[in-house]
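Q: Prediction below, plus the sequence it came from.
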Amino acid sequence: MRVLLVDDHPLFRQALAATVRQIAPEHSIEHYDTLGEARAALGAGEDALVLLDLKLPDSHGISGLLGLKAQAPAATVAIVSASDDHETVQTAQACGASGFISKAVSVEELAAAIETLLAGAEWFTETGPDHGRAPLTTAQARIVEGVHRGLMNKQIAYEMGISEATVKYHLTGIFRKMGVQTRAQLLTLARD
């Protein structure tokens, strides 16, 4: 399995790589400074583990996760971030992340998280009570990614091969799941 480390801080990437090598030396480890580099290297049907920072030079917030999941739905994407408040963790989970690791965790917890993710299970740093936000479906994640790119409903429908009415139906469900009422609020949540 390939492990893609996507973080613009070289020292943190090195620490992640050392932890992965210690747990699973047989895995291929790749380092990327930007989301664009990682997306270019990741195949659509590829079974890879991506450890993704939320703040990159070319991506800020959950939009990077949405783009990766839309491009490579088979990939396991876990967020590794210093922005580890409860809302951010829950939003990442709702948007399809398989895990969330706080950059403030101990080396032991980091190792446990990576080992769990490599085994195919989810790992979420405990940040407080679970408010039960339901995860987005693959179609909903693709629609949010389209909204983030500035596409109109008609354009999203064309790209996905569905009707504009279906896009509107999904947007209603997305608004409910994400606790927003408008497209602008959804964009703000995705960017934050």
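A: That came in fine, so what should we check first?
Q: can we go C-alpha only for contacts and neighbour counts from here?
A: Noted.
Q: Which residue ranges of the protein form strands?
A: 2-6, 28-32, 48-52, 55-56, 59-60, 76-81, 99-102, 123-124 (DSSP state E).
Q: Next one for the comparison:
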Amino acid sequence: MSQPTLLVADDHPLFRAAMLHVLRERFTQYATLEAASAAAVSSTLQAHPQVELVLLDLTMPGVRGFSTLLHVRGEYPHIPVAIISSNDHPRVIRRAQQFGAAGFIPKSASGQDIADAVAAVLDGGSWFPPMAAERSQADADLAARLAQLTPQQFRVLLCLADGLLNKQIAHELGLAENTVKVHVTAILKKLGCYTRTQAAVLVKSLENDQEA
């Protein structure tokens, strides 16, 4: 049986190395992997089904706010995701929680706090810093609407948000153009949108607009 594994997804080599050091010292029974982009997260999870926790930065290349969190949660619902971020604004922490994160670890956290957070999530619990932000009904509604999408539909939605045409999306995702049209119709219906532009605006709202 493959060794259970922790995936650190962050594009800063020094911080990634620091995280890996903490994990290897505290969680000796786990192997570790690293990724520096959203694309690398996807390919790593596909290649390594033994991953049991993703530690995910919000500002890597290819990451659009909380889109990668939602994508991983949709495609791999059995794998918990803990956000690691230098932006620990209460609103950002609350949004991470509402969009399905099992934890939120500020990059300013001590090694002990990082280890405690990871341990809590691996034990099936959660770990978040104290939050002053109120739960947002708008975010709850958005999360519920996005949760209706299949993983493939979510990938198509992200392409829509980048302004790609159906033909371009088909090429990007290796799909038939007619299949893309079917997905787009389903996406708009599930999200309650009338146009591609409205759907793109929803994706835009996943981005972090709060200053730390």
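A: In hand now; what should we look at? Quantities reported herein were computed from a predicted structural model and do not represent experimental measurements.
Q: Need the TM-score between these chains.
A: TM-score of the superposed chains, computed with TM-score structural alignment, normalised by the length of the first structure, equals 0.76; 179 aligned residues with a Cα RMSD of 3.1 Å.
Q: before we move on, back to that, tabulate the strands of the first structure in CSV, adding columns for mean neighbour count and distance to residue 155 of the first structure.
A: Listed next are those as CSV, based on neighbours: other Cα atoms under 10 Å; distance: least, Cα to Cα, whole Å:
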stretch, mean neighbour count, distance to residue 155 of the first structure
strand 2-6, 22, 30
strand 28-32, 17, 31
strand 48-52, 24, 28
strand 55-56, 20, 27
strand 59-60, 16, 22
strand 76-81, 25, 26
strand 99-102, 24, 31
strand 123-124, 19, 34
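Q: In JSON lines, list the ones you listed along with distance to residue 88 of the first structure.
A: Formatted as JSON lines, the strands of the first structure follow (distance: least, Cα to Cα, whole Å):
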{"stretch": "strand 2-6", "distance to residue 88 of the first structure": "18"}
{"stretch": "strand 28-32", "distance to residue 88 of the first structure": "23"}
{"stretch": "strand 48-52", "distance to residue 88 of the first structure": "14"}
{"stretch": "strand 55-56", "distance to residue 88 of the first structure": "12"}
{"stretch": "strand 59-60", "distance to residue 88 of the first structure": "12"}
{"stretch": "strand 76-81", "distance to residue 88 of the first structure": "10"}
{"stretch": "strand 99-102", "distance to residue 88 of the first structure": "9"}
{"stretch": "strand 123-124", "distance to residue 88 of the first structure": "11"}
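Q: Nearest to residue 166 of the first structure, out of these?
A: Smallest distance to residue 166 of the first structure across those (Cα to Cα): 26.8 Å, for strand 76-81.
Q: quick check, distance from that closest one to the centre of its chain.
A: 6 Å (Cα atoms, centre = their mean, to the nearest Å).
Q: what does that strand contact?
A: 47-55, 65, 68-69, 92, 96-103, 117 (Cα atoms under 8 Å, 6 or more residues apart in numbering).
Q: do the same with stretch 26-36 of the first structure
A: Stretch 26-36 of the first structure has contacts (Cα under 8 Å, 6+ apart) with 1-9, 13, 17, 20-21, 38, 56-59, 64.
Q: Also stretch 133-140 of the second structure?
A: 90-91, 94-95, 98-99.
Q: same thing but at 10 Å, please
A: 89-99, 142-145, 205-206 (Cα atoms under 10 Å, 6 or more residues apart in numbering).
Q: which ones are touching the residue most central in space within the second structure?
A: Centrality entry for the second structure: nearest residue to the mean C-alpha point is residue 69, 1.3 Å, by Cα atoms, centre = their mean. Listed by Cα under 10 Å, 6+ apart, the contact set of residue 69 of the second structure reads 38, 54, 56-58, 63, 80-83, 96, 99-101.
Q: Trace it over to the first structure, please.
A: In the first structure, the residue paired with residue 69 of the second structure is residue 65, using TM-score structural alignment.
Q: Could you do residue 128 of the second structure as well?
A: Counting by TM-score structural alignment, residue 128 of the second structure corresponds to residue 124 in the first structure.
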